[in-house]
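quick one: sequence and predicted model below, then my questions.
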Amino acid sequence: MTDVDAPSGALPLRQLALLAIPAVAIGIVSALILWALEWVSGQLEHYLWSTLPASLNVDSNNGWWIFALLTLSGVAVGLVVWLVPGHGARDSATTELIAPPLKLAVIPSLILVTVLGLAGGVSLGPENPIIAINTAVLVALLARLMPKVPTQLILLLAAAGTIGALFGTPVAAALVFTGVVAALKTGGALWDRLFLPIAAAGAGSVTTRLLGGSSLTVDVPKMGDLQPIYVVDGLAVAVAATLFGLAMVLVFPYIHRFFHGLRHPIVYITLGGVVLGALGALGGQITLFKGLAQMATLVDDRANYDPGQLVVVTLVKVAALIVAAAAGFRGGRIFPAVFIGVAVGLVAVAFFPQVPISLALACGVLGMVLAIARDGWLALFVAVAVVGDITLLSLLCVIILPVWLMVSRAPAMIIHQKETPVDGEPAAAP
């Protein structure tokens, strides 16, 4: 989950309390930057997918329109990666969610490719880029304003604040950072170490809520009383989703190698846009974008999809995520993975209607996020958050155990490069 080590050593209580002030400020700033990025992306998305087609008297659900926009998105992102200083920063396929801070010089290009991808309908979320943007900005800013605060601490607080803002709750960041804290070999209470990240994450999540940020939760009936058969049903869905996710992980390096073997970003990113356009034309708008709004729409309109159509939507989104991540677009893989997990759950319910829908969706998300993100805490949190049913938690804690054994030794969905420039600027394109 992280390329960096957490700062070691327990802080004195007075210092911990004093640092809570910049931690809260970091969380608020992180949320504001995320909100601004998504607002700009949303405005451009509305123009491209609503205003422009309406002015041309074109249905934005038309396959040719989807194909054209995603192809042009590939061209636009490819041009930025090729020509704009900073070259779109690091390829998201090669970085963990939390990575060393970038230099400010590359951030404008990263913002540009992120906005173009989000607005253009590329099947990636904002998580990797926005964490990179926030950590770079806040590390540079606080290095001037508060030079005595360790850079490593600022990096982790910015990441925590951004994760809190992304998921709308500090719990997600707390769970993610328990993994970081667990790696420490020095003494100190766990909550002393989590105190500042939770302060930043809490401020970020509250700010996001006040700004009307999106929610993970979909509207489905609660599971009700636990039945013994639900253990079998849930495990079957979770295992199926996990196997699906592991298959994606296994083919990902080959797809990445194919696209990047074309050498020039304008070539391989444009080709990625063409492929995404064809997939979008096949699956429709429901398979585009990062997937949160589309996930809620798919659940609400599930009666309008037969099992075969749900399978097509799932497969198209799987292919779109792999291509988008492999072809050089900048973005995160968690939110699209959540959509896929929900789609897998809907497929399970379509074929086996006796399975409670909240259980199927939660287990689909659990298995898919676990395979893609390789973080058990995050998978549990997101699975419960999506269906909004806390009564599932005890069952999911049992189901995750065999599923974790499936993924714990499998490769991660990330491309490990021998050399990645510290400042985030890739080698000049040929």
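Done, it's in.

going by C-alpha atoms from here, please, whenever you check contacts or count neighbours.
OK.

in the stretch 301-430 of the chain, which spans are helices?
Secondary structure of the stretch 301-430 of the chain (DSSP state H, counting those that start in this stretch): helices at 307-326, 334-351, 357-373, 376-387, 393-407.

by contact count, what packs against the fourth one?
Translated: helix 376-387. Counting contacts by 3 or more CA pairs under 8 Å, 6 or more residues apart in numbering; DSSP states H and E, helix 376-387 is packed against helix 170-182, helix 357-373, helix 393-407.

next, the one to line up against it:
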Amino acid sequence: MATDHDATAPAEAPVRILLPQVLPALVVGVGSALLFLGISTLADELQSVLWETVPDALDIGRYSSLWMITVLTVTGVTVGLVVWKAPGHAGPDPASEGLGGPPLPPLVVPGLLAASTLALAGGVSLGPEQPTIAAAISLAAWLGLRAAPDVPGAFWVSLAIAGTFGALFGTPVAAALVLSEALTGQPGRGSLWDRLFAPLLAAGAGAMTTQLLADPSFAMGLPPLTDPGWEDLLAALVVATLGALFALLGCYAFPPLHRAFGRLRHPMLMLPAGGLLLGLLGALGGHLTLFKGLHETKELVGSIGVYSSGELARLAVVKLAALLVAAAAGFRGGRVFPAVFLGTAFGLVVQALVPEIHPAVAVSSAVLGVLLATTRQGWVSLFVAAVIASSPAMLALLCLASLPAWLVVTGRPQLELDHQGRSRR
């Protein structure tokens, strides 16, 4: 008969269960980082050819309107060819894909990565996160289930997600936050940290690999806020809420725009048309509204005081339109990186209109609101905003600012559709 002590003893995962997870976690974490770095490096090299070498050889402006329209239209054509002809058509419709999901067949991965690389290099306003995570999940699950058939596929999926998040952000913290959200309420033996043990190790391995081989940084060079006051708290609450409302406009516009491109039916019509529209938007907004947006965000922050509020508003509106068109037309890519630029531009609009607001408060609060609206990933939104602020004193303000912004976005459409083309909420 069990004693009272036995009945109340916590069910903890023993060390003998956790230790065998170390090697798979390290392998998947490093592999995910190498996949991310390889795709990023290839895209950067191709981007340099398209936007520097060729226009210089032709003696035309690198970011002239004609060149932007030409390159983005051609990018639409080449991505359309990949989506049309590649096995599995480069994966499912990206409008209905988030950061994760079930493993894709391995044959789909080459087309997905090729389409993503071409879009990144060609100036499409999408990031590398969604295709890279999907590819890492597919490869980790395929190889892992062959190496260890008795291990559940969900284990390999969690390692791939964590490892890629660690590589993308250069730190395992974001992966831990995302997975803690995913694991909340799931049944399973052991504590939350028992279940996070292997994914967090994979995230750390991915982050360290990126740190050793590259220089990832979301720090934008904002002047730090060292002594926040009540006026800073009020500004953070208001700006985060306004940023969320601004991004929600795009979330409401996304389904009808997606349906409009869907009427074209064929990728060789949808993607070239999307590329042409992106080129026209680039000509309207300038080169800062192109690409995934991380480098452009740093350039924008480094030019505080240079742009008027009207110019900044134009950048924000054009970037929002470019993000919507890119996602609706079927380009393969993620939405977190361009949303960071979008939030930064919106925050700088507010700061230009109300110079008394500290730039770190305006930018990080706006990024928080925009990410909450577009992703509904609360922890990731808070993490990215805090990293951009580069000021520990901002963390309390951002935590409080997330609350009214969340009240605005919860239950509203997000920038992702279900497989029937309806907004997820």
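Received, thanks. Here the structure is a predicted model, which means the values were calculated and not measured.

report the TM-score for the pair.
The TM-score (TM-score structural alignment, normalised by the length of the second structure) is 0.94; 411 aligned residues with a CA RMSD of 1.3 Å.

rewinding a little: okay if I get the helices and strands packed on helix 376-387 of the first structure as a markdown table plus distance to Gly280 of the first structure and mean neighbour count?
As requested, those are exported to a markdown table (distance: least, CA to CA, whole Å; neighbours: other CA atoms under 10 Å):
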| stretch | distance to Gly280 of the first structure | mean neighbour count |
| --- | --- | --- |
| helix 170-182 | 31 | 21 |
| helix 357-373 | 21 | 30 |
| helix 393-407 | 29 | 16 |
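
got CSV for those, with distance to Trp49 of the first structure too?
Converted to CSV, these look like this (distance: least, CA to CA, whole Å):
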stretch, distance to Trp49 of the first structure
helix 170-182, 32
helix 357-373, 28
helix 393-407, 38
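
quick one: closest of these to Glu96 of the first structure.
Between Glu96 of the first structure and these, the shortest gap by CA to CA is with helix 357-373, which sits at 9.3 Å.

one step back: so for Pro53 of the first structure, which of the helices and strands packed on helix 376-387 of the first structure sits nearest?
From these, taking CA to CA, the stretch that ends up closest is helix 357-373, at 33.7 Å.

what range does the closest one cover in the second structure?
Across the second structure, the stretch matching helix 357-373 of the first structure (TM-score structural alignment) is residues 359-375.

also stretch 150-168 of the first structure?
Counting by TM-score structural alignment, stretch 150-168 of the first structure corresponds to 152-170 in the second structure.

buried sites along the matching stretch?
Within stretch 152-170 of the second structure, the residues scored as buried using 16 or more other CA atoms under 10 Å are 153, 155-170.

of all the helices and strands packed on helix 376-387 of the first structure, which one comes closest to Leu250 of the first structure?
Across these, Leu250 of the first structure has its closest neighbour in helix 357-373 (10.6 Å, CA to CA).

list the contacts for the residue in the second structure that Gly331 of the first structure lines up against?
Correspondence of Gly331 of the first structure to the second structure, assessed by TM-score structural alignment: Gly333. The contact partners of Gly333 of the second structure, by CA atoms under 8 Å, 6 or more residues apart in numbering, come to 94, 116, 119-120, 126-131, 327.

now the helices for the stretch 51-200 of the second structure?
54-58, 65-85, 109-122, 129-147, 153-169, 173-183, 192-213.

just name the most buried of those helices.
Per-stretch averages of neighbours, counted by mean count of other CA atoms under 10 Å, single out helix 153-169 among those, with a mean of 28.

what angle sits between it and helix 173-183?
Relative orientation of helix 153-169 of the second structure and helix 173-183, computed by axes from the mean of the first three to the mean of the last three CA atoms, to 10 degrees: 150 degrees.

residue in the first structure matching Pro110 of the second structure?
Aligned partner of Pro110 of the second structure by TM-score structural alignment: Pro108.

typo on my end, it should be Leu66 of the second structure
Leu66 of the second structure maps onto Trp64 in the first structure, by TM-score structural alignment.

give the contact list for the residue nearest to its match when sequence neighbours are not counted.
Nearest residue to Trp64 of the first structure in three dimensions, chain neighbours excluded: Ala281, at 6.6 Å (CA to CA, 6 or more residues apart in numbering). For Ala281 of the first structure, the contact set (CA under 8 Å, 6+ apart) comprises 62-64, 66-67.
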